[in-house]
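Chemist: Generate coordinates for the sequence data below:
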Amino acid sequence: MQVFSTFENSVFLEMALAELEKKGIQQEKIFAVPLDNRSDERKLFDTLHHSDGTSLIDIGMALATAFAVIAASIGFELAWGPIYWGLIGAAVGFIVGVAIRFFIEKVIKKRNRKLKGKQSEVILIVECEEIKAELVENILWEHYAIGVAKVK
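Modeler: This is a model prediction of the structure:
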């Protein structure tokens, strides 16, 4: 039987390996594979099939509404009237809002847009007898495995 698990590369992985060896699992039956995690920067603009939850137009929509109301109110006294000035105000507010949000995301945060949460860094494969599979699984969970699966 094989027991697969994923771990972050930490001291808990080393402790799990040491405990497995103490419990009678031979070192030749334990196989650890380090993973190459995503190193390129996440995209700022979303696609149709993937969204990271960050919106560039949220501030733009709010400012478009505010600028449209203010410009339409002032437009009653101007030559083009409230409708044109309301539309001009909405366009200016939207552009200003998107520019602010883009500036915040690209310049101020300067963060690598990485995946949130824990990332698997090592896959651990343990080959053992079926009677020891439950013991191996418990040891892996006790040492903070991210995920564990058994295969006969």
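Chemist: Only C-alpha atoms from now on, for both contacts and neighbour counts.
Modeler: Will do.
Chemist: List the buried residues in the top helix by length along the chain.
Modeler: Longest helix in the chain by number of residues (criterion: DSSP state H): helix 82-103. Neighbour counts over helix 82-103 (16 or more other CA atoms under 10 Å) mark 82, 85-99, 101-102 as buried.
Chemist: Burial check on A149, number of neighbours?
Modeler: Applying other CA atoms under 10 Å, we find 11 other residues in the vicinity of A149.
Chemist: shouldn't A91 be in contact with L63?
Modeler: No. Using CA atoms under 8 Å, A91 is not in contact with L63; the gap is 9.3 Å.
Chemist: quick one on the thing from earlier: check which helices and strands the longest helix of the chain is in contact with.
Modeler: helix 58-75 (3 or more CA pairs under 8 Å, 6 or more residues apart in numbering; DSSP states H and E).
Chemist: To check against the first, give me the structure of this:
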Amino acid sequence: MSSKSARRRAREFALQGIYQALLSGNSLAMIEDQVRSAPGFDKADGDLFTALLRGTLNDTGALEAEFAPFIGRTVAELSPIERAVLLLATHELERHIEVPYKVVINEAIELAKSYGGTDGHRFVNGVMDKVAAKLRPLEVAAREAERKGG
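Modeler: Below is the predicted model:
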């Protein structure tokens, strides 16, 4: 059985860095160095990790503004893991258009299942479906049409 892909690992390490930034307020450089030295990092896609971590942490406010209308509470009321997953996935939807939106959502769900609370993945799924429809309307509409056989 194959182990996790290098891209999945990169997302996991990026999530750890984002989570650490939300809780510690440490500098991006310090967090990036710490995560890169973590066991198993050598099996991750280092370039993707860097792009995800820096892109997310350098744009936190704008990313939160994208998903905030869909969470039904304030951003401050989110658990740090939910907030980190939503930040990461929103960044990936917005800036990594080469990755299909369904892949971004599925990866976010897997991260929420692995690191979040019991039903956190359902919450993440619901929010990210709405964010995807907002940020990638043509891609979402095409997928819906395809799904319905039209």
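Chemist: How alike are these chains, TM-score-wise?
Modeler: The TM-score (TM-score structural alignment, normalised by the length of the second structure) is 0.23; 55 aligned residues with a CA RMSD of 4.5 Å.
Chemist: Would you mind getting the angle between the longest helix of the first structure and helix 58-75?
Modeler: 150 degrees (axes from the mean of the first three to the mean of the last three CA atoms, to 10 degrees).
Chemist: Determine the next helix or strand in the C-terminal direction from helix 82-103 of the first structure.
Modeler: The helix or strand immediately downstream of helix 82-103 of the first structure is strand 122-127, counting by DSSP states H and E.
Chemist: Which elements pack onto the helix or strand following that next one?
Modeler: Later in the chain than strand 122-127 of the first structure, the nearest helix or strand by DSSP H and E is helix 133-142. Secondary-structure packing of helix 133-142 of the first structure (3+ CA pairs under 8 Å, 6+ apart): strand 2-7, helix 11-22, strand 147-151.
Chemist: Buried residues, helix 133-142 of the first structure. List them.
Modeler: Buried, per 16+ other CA under 10 Å, within helix 133-142 of the first structure: 133, 136-137, 139-140.
Chemist: pull the longest helix from the second structure.
Modeler: Max-length helix for the second structure by DSSP H is helix 6-24.
Chemist: For that one, name the packing helices and strands.
Modeler: Using 3+ CA pairs under 8 Å, 6+ apart, helix 6-24 of the second structure sits against helix 28-36, helix 46-57, helix 80-95.
Chemist: again, only using 10 Å
Modeler: With contacts defined as 3 or more CA pairs under 10 Å, 6 or more residues apart in numbering; DSSP states H and E, the secondary structure elements packing on helix 6-24 of the second structure are helix 28-36, helix 46-57, helix 80-95, helix 101-115.
Chemist: Off-centre distance for it?
Modeler: How far helix 6-24 of the second structure lies from its chain's middle: 9 Å, per CA atoms, centre = their mean, to the nearest Å.
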